Every structure is written in structure tokens, then in C-alpha cells.
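> A predicted structure for the sequence below; I have some questions about it.
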Amino acid sequence: MNVSADVDVVTQETFDAEVLGADRPVLVKFTADWCGPCRQLKPVLAALATEEGDRLKVVEVDVDNNPEITVRYGVLATPTLMVFQAGEPVKSLVGARPKRRLRQDLEDVLG
């Protein structure tokens, strides 16, 4: 179910396997169809997924269709970007940002 480049849509049913069980860090974008900044972030994350696919998996979760995940991780705003490593959330970023800034924010995860 590819949305764009390498950004897969994850649901309540697939979250644990796709995110918590991943073999590399996972950047989860908590998003909504009605969210303008989320749409702005889409090409940025698609590019990041393409460029860093070997080091970082990028997925998105629709907050309206997956309220259980949204509540579980305390997501209050969209877009929220959350990085998971070894099944645990290790970083949370709220709001859209240009690719250069996102890379800076993810430097510690990307190494």
C-alpha cells in the first residue's frame, strides 16, 4: 500500500509488526487528510524515505482511522513525527518542516 516513494501507510492491525518490530529506526508521521501541513510534509518524507531507506523506514498513520495508536502515543497535533527504535519511541517532533531542518532534527537517529 504505497502512498508515494517508500512511505507506507500503517494501520492499527499492522503497526506493531511494521513499526515496533522493524530492524531499523522508523519515522512515523501521524497525519490526517484534512491537515494542510501534513500534505506539505508528504514530499519531504517521500524524499527522505528514498534517500535514507537503508537506515530509516518512513511510514504514516492516519489519526482519524487509527485512534487507538494515536491515543497510545499521546499524539495531540498533526503532523506529529515520532521515531521508534527497538520498539520504543525515542524522539517526537510536532509540525511540518523543510527537509534540511528535518535532517538536522534526525541527525542523532541517522548517525
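The structure has been received and is ready for your questions.

> drop to CA atoms for contacts and neighbour counts, all remaining ones
Fine.

> What is the helix or strand hosting residue 70 packed up against?
Using DSSP states H and E, the element containing residue 70 is helix 67-72. Judged by 3 or more Cα pairs under 8 Å, 6 or more residues apart in numbering; DSSP states H and E, helix 67-72 is in contact with no other helix or strand.

> Buried residues in the helix or strand following it, which are they?
Later in the chain than helix 67-72, the nearest helix or strand by DSSP H and E is strand 80-85. Using 16 or more other Cα atoms under 10 Å as the test for burial, strand 80-85 gives 80, 81, 82, 83, 84, 85.

> May I see the residues you listed organised as a markdown table, with distance to residue 39 added?
Shown next, in a markdown table, are the buried residues of strand 80-85 (distance: Cα to Cα, whole Å):
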| residue | distance to residue 39 |
| --- | --- |
| 80 | 13 |
| 81 | 13 |
| 82 | 17 |
| 83 | 19 |
| 84 | 22 |
| 85 | 25 |
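
> ok, and here's another one to check against it:
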Amino acid sequence: MNEMELMQIKEFVKDMDKQQKIVYYEQKKKNAGIAVLLSVIIPGAGQIYLGKVGKGIILFITTGTLIAFGLLLSLLVIGIPLLLLGVLLFGYIVFTTPISQQKITMPNFMK
């Protein structure tokens, strides 16, 4: 750090109490790149690494909930139309094929 950065930090922390200063300096020691990498792997893990545990947990829960809701919604959005398409296709085949061409045979146990 150069002299200018040190002056800016001192000016920034002058009104903080002791606990806030400790948290600030601990965060300054942490590597931002590691925080980003952790957040990419597990949402909220970077915040927890930086000491912001509450924010990290909220991000983890929120992201997990949104992902689960998105998966459920995508299954409904894709699954229901495919089911309807299958039913319509089956109905079309059954009702457009003449009965004379439908080879329906009774099972042996019913004869």
C-alpha cells in the first residue's frame, strides 16, 4: 500500500468503534479473488469468507430457493405441454385411422 491509500483508510476508519475497525481490517486482509471463486462455486460462500456471515447465508438460501423454483417451473412449463402434445398425437392417430385398419386383437386369455 502506498502512503495515499493508508491516509484514505485512516480517514475512513476514524469514526468506527474498535469492533468495526477489527472487522474492516480483517476484511482488508482477505483476498477478493478467493471470495469471488467461492461465490461462483457456492452462492454466498464468498460473503461468509469475508466475514459477512448473515449476508452469505441469506444469499445461499435465496439463490437455492430461486434455483429450485426455476427447475420446478421449467418442468411444469416443458412437461405439461409435452404431455398434452402426446395426448393430442395419440388421439389424432386413434381417431383418424379407420377401424378396418386398426389391428385390435383380443388377448389369448380373453378368447
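Okay, I see it. These numbers were taken from a predicted model, which means no experiment stands behind them.

> Could you tell me the TM-score of the two chains?
The TM-score (TM-score structural alignment, normalised by the length of the first structure) is 0.22; 40 aligned residues with a Cα RMSD of 3.7 Å.

> still on that earlier bit, mind listing what's buried in the helix holding residue 70 of the first structure?
Buried, per 16+ other Cα under 10 Å, within helix 67-72 of the first structure: 69, 70.

> again, but for stretch 60-80 of the second structure
Neighbour-count burial for stretch 60-80 of the second structure flags residue 60 (criterion: 16+ other Cα under 10 Å).

> ok now that stretch, how far from the chain's centre?
Centroid displacement of stretch 60-80 of the second structure relative to its chain, using Cα atoms, centre = their mean, to the nearest Å, is 8 Å.

> which residues in the first structure form strands?
2-4, 7-9, 26-31, 57-62, 80-85, 88-94 (DSSP state E).

> other SSEs contacting the first one?
Read that as strand 2-4 of the first structure. Packing partners of strand 2-4 of the first structure (3+ Cα pairs under 8 Å, 6+ apart): strand 7-9.

> Could you list the residues in contact with the strand it packs on?
Outside of strand 7-9 of the first structure, the residues within contact range by Cα atoms under 8 Å, 6 or more residues apart in numbering are 1, 2, 3, 45, 46, 49, 57, 58, 59, 60, 61, 62.

> Any figure for the gap between the last one and residue 39 of the first structure?
Read that as residue 62 of the first structure. 12 Å (Cα to Cα, to the nearest Å).

> Look at the two and report which has more neighbours.
More neighbours surround residue 62 than the other of residue 62 of the first structure and residue 39, with 20 against 15 (other Cα atoms under 10 Å).

> ok, the more buried one touching residue 38?
No. Contact between residue 62 of the first structure and residue 38 fails when scored by Cα atoms under 8 Å: they sit 10.4 Å apart.

> which among the contacts of strand 7-9 of the first structure gets closest to residue 72 of the first structure?
Closest approach between the contacts of strand 7-9 of the first structure and residue 72 of the first structure, by Cα to Cα: residue 61, at 12.6 Å.

> Residue 49 of the second structure versus residue 81 of the second structure, what's the distance?
Distance from residue 81 of the second structure to residue 49 of the second structure, by Cα to Cα: 44 Å.
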